[in-house]
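Undergrad: Provided below for reference: sequence and predicted model.
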Amino acid sequence: MKKTLGERLFDYGNILFLVLLSIVTLYPLLYILIASVSDPAYVAQARGIMLLPKNFTLDAYNMVFKNPMIITSYLNTLFYVVVGTTLNIVLTSLGAYALSRKNVLWKNFIMFMIVFTMFFEGGLIPLYLLVSELNMIDTRWALILPTAVSAFNLIIMRTAFQGIPDSLEESARIDGANDFTILFKIILPLSLPVVAVMVLFYGVYHWNSWFHAMIFLQNRELFPVQLILREILIANDTSSMTTGVSAVDAMPIGETVKYATIVVATLPILCLYPFLQKYFVKGVMIGGIKG
């Protein structure tokens, strides 16, 4: 159908608005990338918008990767993401499967208690006391086990499992399949979009997590990269990366090192997201179809 003048103007207005919104959203990321590869003196003196790097250099990145704590914290974060996300997916899948089956004893009460934790929680002090009583203070498990299952993600996955026809489970049981076989060979393969969304949710959470690390960890050898990044940005501590640089040059070089550290800390998630994007909207919609 031929659009009227008002409809065309509305479409053009939407396009213009979305383009401007994209620019406003993307420019801070572009600015950080440009500043990280520009001459430190130019970055220190620059005012306003930067669209292209000046005197392209990778010195800031060389300084970042010369810092042993960056490499160590990066490996720590990879451990937290891989192990934590794997445990999250396994436990969330088991809980969602059990709560999505019919005739499960006290299913509604258990679901109510899980939803209750989304609105009311003990707070930081009881959590710290619990982690301390379990002897997990200053261990890697303090960042993984207390957040092993997200109530919100559990509800999404449970709702998705409820949308799978019961006839598939009944046919599998007739063939002698048990609950683990049904879950891992039937339910999960049919729920890959939701699983991909859960991987993205949990993975991004672990990658960006720093608060629990700040509370539960004292050993710097266990720090995730985001906690090191926080120290660099908030404490303004780039001295370990600018050793051998004159005091006059240390400040502008320190600024570009901060930008380079931000890029290093966020680049993996930015690279991973496009591969999961096609599952993202579909998975969330599947999880919200049936209550």
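TA: That came in fine, so what should we check first?
Undergrad: only C-alpha atoms from now on, for both contacts and neighbour counts.
TA: Noted.
Undergrad: tell me which element residue 31 falls in.
TA: For residue 31, the enclosing helix or strand under DSSP states H and E is helix 5-36.
Undergrad: again with residue 182
TA: Mapping residue 182 onto the secondary structure by DSSP H and E places it in helix 179-182.
Undergrad: rewinding a little: for the helix or strand just after the helix holding residue 31, buried residues please.
TA: Beyond helix 5-36 in the direction of the C-terminus, DSSP H and E gives the next helix or strand as helix 40-45. Of the residues in helix 40-45, those with enough neighbours to count as buried (16 or more other Cα atoms under 10 Å) are 40, 41, 43.
Undergrad: show me which of those is closest to residue 73.
TA: residue 40 (25.3 Å; Cα to Cα).
Undergrad: was I right about the closest one contacting residue 259?
TA: No: counting by Cα atoms under 8 Å, no contact exists between residue 40 and residue 259, whose distance comes to 10.7 Å.
Undergrad: this structure: helices as residue ranges?
TA: Using DSSP state H, the helices of the chain run over residues 5-36, 40-45, 59-66, 68-100, 107-119, 124-133, 151-162, 166-174, 179-182, 188-190, 192-208, 211-216, 225-234, 247-287.
Undergrad: relative to residue 140, tell me which of the ones you listed wins on proximity.
TA: Nearest of the helices of the chain to residue 140, taken as Cα to Cα: helix 68-100 at 7.7 Å.
Undergrad: in addition, the following structure is provided for comparison:
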Amino acid sequence: MSTAAIRKKDDMWFDILNIIILSLIALAVLYPLYFVVIASFSSPDKVNTGEVWLFPKGITFEGYERIFQDNRIWISYFNTIKYTLVGTFVNVSLTLMGAYALSRRDLAGRNVIMLFLLFTMFFSGGLIPTYLLVKKLGMLNTMWALILPKSVALFNLIVTRTFFQSTLPNELLEAAKMDGCSDFRFFFRMALPLSKPIIAVIALYYGVGHWNSYFDALIYLNKENAYPLQLILRNILIQSQLSAQMLGGNIDGLAAQQRIAELVKYGVIIVASAPLMIAYPLMQKYFVQGVMIGSVKG
């Protein structure tokens, strides 16, 4: 058997092994999500007995009805969309401007600035000083308390700076300046149009962070009509569980409340995750390009 034939056979077995391993990983990642989806409208009794594992059984939408009958859901959905859109816009804008400035070799003291920024990555003022600062600035019970304290993530700033350094050569800036292009015009007319992959990546990171965030709202917001979706869903889930516990003496009532609590639990996961699962495929092309930054040279 020739060397080329042996190599081809080895490559075939390598591909088969890769396919098997990646298929198992994909199954381990996708099946829990699939199970949550089918369990959210299956009978809790059948879920608890293990009958639901591949297809839904005893289909019921009572959990979703309980969730969407609560008017707080719609208010919190609007709040979360507002916080996510405004917050992501602020985050992406500041990150792009900061990363571009730090990527320029002619910025005086950029290494010192990066040193100070890296220091904040490992050390912070803590929750109480941050709360006192937010309160002193008058941002309590406003969306700015959820946005401005975390307006720039250092990891995203470093990744974006690396993208600018590897994508925008100095020769491009020099040529633009020879044609009379200012720094602001170069940034908005040339740097940003060439940065769609990294913009998609950091926008997705920031957007997911804002959408899933509830701790900051728990600390800084006291008005229920300003709560984001995650906090309202958390309260609904806790109320369902407490209702079941308060009916300890009534066996039938307890069983019914526990049944509803199980449906609500799975339904809450779907309601909270559905928008992100819909948005991700639309950004997947740019996301894949962006996360490969620096992996291929030449």
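TA: Cool, the structure landed. Note that the coordinates shown come from a computational prediction; the quantities given were computed from them, not determined experimentally.
Undergrad: summarise which helices and strands the helix holding residue 182 of structure 1 is packed against.
TA: Applying 3 or more Cα pairs under 8 Å, 6 or more residues apart in numbering; DSSP states H and E, we find helix 179-182 of structure 1 packed against no helix or strand.
Undergrad: so where in structure 2 does it end up aligned?
TA: Residues 183-186 of structure 2 are the counterpart of helix 179-182 of structure 1, counting by TM-score structural alignment.
Undergrad: quick one: that stretch to structure 1 mean distance?
TA: Its match in structure 1 and stretch 183-186 of structure 2 itself, once the structures are fitted together, sit a mean 1.7 Å apart by mean Cα distance after the TM-score superposition for structure 1.
Undergrad: now do stretch 251-263 of structure 1: everything it contacts.
TA: If you take Cα atoms under 8 Å, 6 or more residues apart in numbering as the criterion, stretch 251-263 of structure 1 is touched by 32-33, 35-38, 40-41, 43-44, 60-61, 63-64, 229, 232-233, 238-239, 241-242.
Undergrad: can you select the buried ones among these for me in ChimeraX?
TA: With 16+ other Cα under 10 Å as the criterion, this ChimeraX line picks the buried residues out of the contacts of stretch 251-263 of structure 1:
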select :32,33,35,36,37,38,40,41,43,60,61,63,64,229,232,233,238,241,242
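Undergrad: ok, back up a step: deepest of the helices of structure 1, which one?
TA: Comparing these by mean neighbour count (mean count of other Cα atoms under 10 Å), helix 151-162 ranks first with a mean of 23.
Undergrad: residues in structure 2 aligned with that helix?
TA: Counting by TM-score structural alignment, helix 151-162 of structure 1 corresponds to residues 154-165.
Undergrad: sorry, back to before: what is the nearest of the buried residues of helix 40-45 of structure 1 to residue 8 of structure 1?
TA: So of the buried residues of helix 40-45 of structure 1, ranked by how close each gets to residue 8 of structure 1 (Cα to Cα), first place is residue 43, at 42.9 Å.
Undergrad: separation between that closest one and residue 32 of structure 1?
TA: When Cα to Cα, to the nearest Å is the yardstick, residue 43 of structure 1 and residue 32 of structure 1 sit 10 Å from each other.
Undergrad: same question for residue 85 of structure 1.
TA: For residue 85 of structure 1, the distance to residue 32 of structure 1 - Cα to Cα - is 29 Å.
Undergrad: then residue 48 of structure 1?
TA: 13 Å.
Undergrad: also residue 223 of structure 1?
TA: 24 Å.
Undergrad: repeat that for residue 206 of structure 1.
TA: Distance of residue 206 of structure 1 to residue 32 of structure 1, given as Cα to Cα: 23 Å.
Undergrad: likewise for residue 156 of structure 1?
TA: Using Cα to Cα, one gets 35 Å for the distance from residue 156 of structure 1 to residue 32 of structure 1.
Undergrad: now do the contacts for the most centrally placed residue in structure 2.
TA: For structure 2, residue 208 is the residue whose C-alpha lies nearest the centre (Cα atoms, centre = their mean; 1.9 Å). If you count contacts by Cα under 8 Å, 6+ apart, residue 208 of structure 2 has them with residue 276.
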